[in-house]
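*Asks:* just to be clear, the model below is a prediction. Sequence and coordinates:
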Amino acid sequence: MDEQNKNLILATALSFIVILVWFVFFPPPEPDTPIDGTVQTTEADATVPAAPADTAATPIATDTGAAAPALAEAPRVQIETPRIIGSISLLGGRIDDLKLKDYRTTLDDDAPIVTMLSPQGSADAYYALQGWAAGAGIDPSAVPGPETSWTLASGDMLSVGTPVTLTWDNGAGQVFGRTIAVDENYMFTLTQSVTNNGGAPVSIAPYGMIVQHTLPDDLENFFILHEGAVAVADGELSETDWDDIAEADLNQKWGRQAIVQEDVQEGWIGFTDHFWQAIMIPSKGQVFDQALTYDARSEVYRAVTRLPTQTIPAGASSEVSTQFFAGAKEWGILRGYESAGVAKFIDSIDWGIFFFLTKPIFWLLHELNKLIGNMGWAIIGLTLIIKAILFPLAYKSYVSMAKMKELQPQMEKLKAEAGEDRQKMQQGMMELYKKEKVNPAAGCLPILLQIPIFFSLYKVIFVTIELRHAPFFGPFQDLSAPDPTSLFNLFGLLPWSGPEAGSIMALIFIGILPLLLGISMWLQQKLNPAPTDPTQQMIFAWMPWVFMFMLGSFASGLVVYWIANNTITFTQQYLIMRSQGYKPDLLGNITGSFKRKPKADADK
């Protein structure tokens, strides 16, 4: 076996192992069965204790089982902006009904728009709450919580530039207010106030929380994607899976299973999934504690921010503001909020361990898409740029391969002279490489460098919402999804539908893009004659078609990238090898692969 073929097999094997690891050692687990119906809590679940820095432990009120039926009867304030629609319940002042007008659940024209938040009592309850925890000088029932009946004081509907204000008089001398504003995208500003008209000071602590009842029913459970909690505390990003929250240790201070970060100077916390997230963001300059808590009996997850207890003298007032993001993880929107002061907000997108590659790759893809106006062609343009960057290495690689071809007669002579003495043959070959200034390892370096780039591009295509439902042309209307065409119905020519996406039949009856991928790999392989070793011949013969079926279920955008990459690589290799005096017999190699060898030759 010559060194060139060894390098090619090594590089191919490494690529194959990487992909095999994804699907064999890290298969996506079966999704958990969602728990339908209303989640009931017990009286023991009604509070989440949290200890203020300067007072005794103060309970943060959370929702009880009585809230769900009452929500159906409670009045609501409508929300409508150019991008969202929903309502706020006056029971607890909850933001618990929110839909995203720009996104639909499927590509169908009549598909429902995406639901972001749902009220308690729904199958997938998910909402935001705010309130005050009672401290010294005030009864816990005299502070607003999840079941407080607020009064609409101003504003008929929440919209951009038109906030609404809610009020509640506890009858004990304190009047609480809550003003809710929203911008043109997905950011709410929640301002809580209290006026102490009583005769003595009171101590209270403001809090905000995002509540998820049971696990979300649309979990993807794919190892490449983070789903669960995401937070930043003083510049440090943390990602916590749902099961890690549920398995957290009991925190005595909070009285629950909890993961707690205290005395945070700047940060945010919330829950995220594939394309959407809900994040609570205390204002800058406010020191706060943040926690992820879990109630095992009610299966309720919470992301909580709690500010220090403040003492309000008689006749005085206090006010505190928090931002609440609920919407799509759009790169441009998140970057804008980060520029406005929300620290590391762009990192709420799951960039992965290769973030130093995924971020610039996405930025370039984003800019190309803005310039071209088509994400499919933007991916091809990105491929051209990546190949241009790697061209110096590719040039050295293909020059080395051409020189190896020139040395083939001398290598065959060395093998004949060495016979069974492998050490003598290896020494002779090393001397030959040194004399001719050939590096046999140079051929696989560009392929090895492309592995992290491949990982990074796959990550970008899979996790970023900009690829969701992004069209290319014809049947390819969602580059984040697998190829919708199928050999089963001759790519739509026959009058029946293809196999359901993700099924075994869909894997077998592949579409146009995987077929083009296999052909492009096969043609690239035919630039070199088939190796003489029968085992190598078998590996090389099957390799393009194995990859074709393996990658058939990948996102269409990634397959487009790989087809473009193979085509450009084929062109580069052919031209560079010809410039070095070696003329690949492409047609002869192709026709040779279809010739049946005599049985006598095959038995040798």
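*Replies:* Looks like it arrived, so ask away. Residues are numbered from 1 along each chain as shown.

*Asks:* alpha carbons only for contacts and neighbour counts from here, please
*Replies:* OK.

*Asks:* can you tell me the closest non-neighbouring residue to residue 195?
*Replies:* Of all residues not flanking residue 195 in the chain, residue 317 sits nearest, at 4.2 Å (CA to CA, 6 or more residues apart in numbering).

*Asks:* so that neighbour makes contact with residue 192?
*Replies:* No. Counting by CA atoms under 8 Å, residue 317 sits too far from residue 192 to count as a contact (10.8 Å).

*Asks:* buried residues in stretch 311-318?
*Replies:* The neighbour-count check on stretch 311-318 (16 or more other CA atoms under 10 Å) flags 311-314 as buried.

*Asks:* do the same with stretch 466-473
*Replies:* 466-472.

*Asks:* equivalent analysis for stretch 489-502, please.
*Replies:* 489-491, 498-499, 501.

*Asks:* what comes into contact with it?
*Replies:* Contact partners of stretch 489-502, identified using CA atoms under 8 Å, 6 or more residues apart in numbering, comprise 482, 484-488, 505-506, 509, 511-512, 553.

*Asks:* now the helices for the stretch 451-600 of the chain?
*Replies:* In the stretch 451-600 of the chain, the helices defined using DSSP state H, counting those that start in this stretch lie at 504-508, 512-525, 534-550, 556-579, 586-594, 599-603.

*Asks:* please compare the first structure with the one that follows:
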Amino acid sequence: MDDQNKNLILATVLSFAVIMAWTILFPQEEPLVDVGNEAATVSAAAVPGTAEADPSATAPTEVAETEAPAPRIAIETSELQGTLSLRGGRIDDLSLKQYRETIDADSEIVQLLRPEGEAEAYYAAFGWAAASGIDASNVPSPDTIWTLESGDTLTPETPVTLVWDNGAGQIFRTTVSVDDEYMFSFDQSIENNGDGDVSARPYGLIRRHGIPADLKKFFILHEGLVRMTDGALEETDYKDIQDYEIHPTEGARAERIEAVEGGWIGYTDHYWMTTLIPEQNAPFRSTSKYYENRDLFQAEAVMPVATIASGETITTTTRFFAGAKEWETIKHYEDEEGVGGFIDSIDWGMFFFLTKPIFWLLHGLHGLIGNMGWAIIALTVILKALVLPLAYKSYVSMARMKELQPEMEKLKEQAGDDRQALQQGMMKLYKENKVSPASGCLPMLLQIPIFFSLYKVIFVTIELRHTAWIGWIKDLSAPDPSSIFNLFGLLPYSVPNLGPLELISLGILPLFLGISMWLQQRLNPAPTDPTQQMIFAWMPWVFMFMLGNFASGLVLYWIANNVITFIQQYLIMRSHGAKPDVFGNIKQSLRRKRKAAEEGDSK
């Protein structure tokens, strides 16, 4: 590999590392939203008598502070606790019993949904939009006060039924049920006791007030809208939703998609998600909205118009997922309950064809071993074994390049400042010894997608959250908590936020990362350029500081990968006649043979 190519690769690697570090240490702030004075308007398509009515007919309005709170129904399962409000039949108070905010035993459990009026309100509601034969005021909206008809606590064994009589001949009912995981079912019905036919569209919606304060703002993770429409996945960031064009009939910034064969729509966070799931293999309208005047995001699943003849009753079912993005749980809903493509709600990224099987293997190893840290190490061993054929060529090339190091130094001395003569001499040396520098680079480049995919898996999946490994590593999704300031965990206190000193507050794992990178580098041929030599000499320690605050699980993978790479490369170099002395000079038997042959020729 010539100096120009080395410079290019070096610049690319360093640039990527600097960008990653800058993104983590100095995340870009979101711009302030211009709320203006624009009011949310009522859609022209929501006027009774049209076939295009939808939830925009009831644009969101604030609940008056003086208005009496609506009655609530308790929600209690093995995974969830909260309440359902009779205002709009909203699920707006929901916490995840198995997850806490921190690893402390007395930490608060994670609250997923919050009622309107609280900071970062976030809830789901279900209702009907008038189409024909019925006035818009005679269908239930997200603000309608329902009456509890049956049930008193929502559990997997006891559904509840809400009822609302519009006084004009139609009785609306919503039966809410929940399973033992995170899935609610809303069975919405209209009983038409009027004289004529009525038509309306059932819908479900999710409202989120403002961009979440704990948004990660990290390029490797998607947080925002996620939806599946006719088998096509769409992920839209909150900022991009705010940039929607004003929709002519929605009264808000909006994007509509008319699904033909089903799908789902909702919002995803790092570890949690809410999703509306209409009846699958059936058409529905998937709409994402943003109301500027309220700084409110709204996702809708609007079903086709249903016509109910006098004396008839119709029922439609919409499911609502609200919980943790657990791989097994989401896979169950896809495989066993027919939610098409639901596993893709987990952010697998552009290398999904690698991240999915890598996580499957990691999950299986965790099940066998019972410890996620050791499972990561076992996974690293397996992946290194799989790519060994590629790595073998790279290590052989490096071994042969190492043999030529003395000859390259001689060429450098002879050429002096004549770079053209140096390049020609090096090419001749490579040709005579049948060495191709590119053969050492290409196999390493082919391993980059695998590395990135494992990085993605460790970062985005909830299975590593608050998962311990050994001793002081209590959370593989968080940085190593040990530090020189608490004698690497020997002193019984945690290190507070140290501001600028955080950079030198390195834990045990980052130190091992730097040492493992340095050991691996000792086996590689040194660049001929002094500047490059200095840069490569400092690189392990620079990376040690830059990557030290990454998730412990990821740092653990890097250490395991470096150690295995060092062992493989050392053994392969030995098998080709090289005798690496990691802590001293490299002595090569082939070099001695070549010198002896040259002396024989001179005689």
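*Replies:* Happy to help now that I have it. Just so it is clear, the structure is predicted and the values come from calculations on it, not from any experiment.

*Asks:* can you calculate the TM-score here?
*Replies:* With the length set by TM-score structural alignment, normalised by the length of structure 2, the two chains reach a TM-score of 0.90; 582 aligned residues with a CA RMSD of 2.8 Å.

*Asks:* circling back to that earlier point, quick one: which of the buried residues of stretch 311-318 of structure 1 is nearest to residue 134 of structure 1?
*Replies:* When the buried residues of stretch 311-318 of structure 1 are compared for distance to residue 134 of structure 1 (CA to CA), residue 311 wins out at 10.6 Å.

*Asks:* what's that closest one aligned with over in structure 2?
*Replies:* When structure 2 is aligned by TM-score structural alignment, residue 311 of structure 1 is paired with residue 307.

*Asks:* which bit of structure 2 covers stretch 512-521 of structure 1?
*Replies:* The aligned range for stretch 512-521 of structure 1 is 508-517, by TM-score structural alignment.

*Asks:* so how far does that stretch sit from its counterpart in structure 1?
*Replies:* Stretch 508-517 of structure 2 differs from its equivalent in structure 1 by a mean of 0.7 Å after superposition (mean CA distance after the TM-score superposition for structure 1).

*Asks:* thinking again about what came up before, of the contacts of stretch 489-502 of structure 1, buried ones?
*Replies:* 482, 484-488, 506, 509, 511, 553.

*Asks:* okay, those in JSON lines with distance to residue 181 of structure 1 next?
*Replies:* Below are these laid out as JSON lines (distance: CA to CA, whole Å):
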{"residue": "482", "distance to residue 181 of structure 1": "40"}
{"residue": "484", "distance to residue 181 of structure 1": "42"}
{"residue": "485", "distance to residue 181 of structure 1": "46"}
{"residue": "486", "distance to residue 181 of structure 1": "49"}
{"residue": "487", "distance to residue 181 of structure 1": "53"}
{"residue": "488", "distance to residue 181 of structure 1": "53"}
{"residue": "506", "distance to residue 181 of structure 1": "48"}
{"residue": "509", "distance to residue 181 of structure 1": "52"}
{"residue": "511", "distance to residue 181 of structure 1": "48"}
{"residue": "553", "distance to residue 181 of structure 1": "44"}
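
*Asks:* closest one of these to residue 396 of structure 1?
*Replies:* Distances from residue 396 of structure 1 to these, taken by CA to CA, are shortest for residue 553, at 33.9 Å.

*Asks:* with adjacent residues omitted, what lies nearest to the aligned residue in structure 2 for the closest one?
*Replies:* Aligning on TM-score structural alignment places residue 553 of structure 1 opposite residue 549 in structure 2. The shortest distance from residue 549 of structure 2 to any non-neighbouring residue, by CA to CA, 6+ apart, is to residue 479 (5.0 Å).

*Asks:* where's the counterpart of the one you found in structure 1 relative to residue 551 of structure 1, distance?
*Replies:* Here residue 479 of structure 2 is matched to residue 482 in structure 1, going by TM-score structural alignment. From residue 482 of structure 1 over to residue 551 of structure 1 the distance is 9 Å, taken as CA to CA, to the nearest Å.

*Asks:* pretty sure residue 213 of structure 1 sits against residue 299.
*Replies:* Yes. Counting by CA under 8 Å, residue 299 is a contact partner of residue 213 of structure 1 at 6.3 Å.

*Asks:* near residue 368 of structure 2, how many other residues are there?
*Replies:* Residues near residue 368 of structure 2, counting by other CA atoms under 10 Å, number 10.

*Asks:* list the contacts of stretch 83-102 of structure 1.
*Replies:* 70-71, 74-80, 82, 113-120, 126-130, 144-152, 166, 184-186, 327.

*Asks:* 6 Å instead, please
*Replies:* The contact list for stretch 83-102 of structure 1 (CA atoms under 6 Å, 6 or more residues apart in numbering) reads 74-79, 113-119, 127-129, 145-150.

*Asks:* neighbour count winner among residue 213 and residue 299 of structure 1?
*Replies:* Per other CA under 10 Å, whichever of residue 213 of structure 1 and residue 299 has more neighbours is residue 213, with 25 against 16.

*Asks:* excluding sequence neighbours, find me the nearest residue to the more buried one.
*Replies:* That would be residue 300: by CA to CA, 6+ apart, it lies 4.5 Å from residue 213 of structure 1.

*Asks:* strands of the stretch 101-250 of structure 2, start to end?
*Replies:* Along the stretch 101-250 of structure 2, the stretches classed as strands by DSSP state E, counting those that start in this stretch are 109-113, 122-132, 147-150, 153-154, 160-165, 170-178, 183-192, 198-209, 224-229, 232-237.

*Asks:* how much does the fourth one stray from structure 1?
*Replies:* On superposition with structure 1, the mean distance recorded for strand 153-154 of structure 2 (mean CA distance after the TM-score superposition for structure 1) is 1.1 Å.

*Asks:* summarise which helices and strands that strand is packed against.
*Replies:* Counting contacts by 3 or more CA pairs under 6 Å, 6 or more residues apart in numbering; DSSP states H and E, strand 153-154 of structure 2 packs against strand 72-76.

*Asks:* packing partners for the strand it packs on?
*Replies:* So strand 72-76 of structure 2, by 3+ CA pairs under 6 Å, 6+ apart, packs with strand 80-85, strand 153-154.

*Asks:* quick one, that strand and strand 160-165 angle?
*Replies:* Put simply, strand 72-76 of structure 2 runs at 160 degrees to strand 160-165, going by axes from the mean of the first three to the mean of the last three CA atoms, to 10 degrees.

*Asks:* list the contacts of the residue lying closest to residue 63 of structure 1 once chain neighbours are set aside.
*Replies:* Take residue 63 of structure 1 and drop its neighbours on the chain: the residue closest to it by CA to CA, 6+ apart is residue 146, 5.4 Å away. Counting by CA under 6 Å, 6+ apart, residue 146 of structure 1 makes contact with 62-63, 92.

*Asks:* no further queries at this time; thank you.
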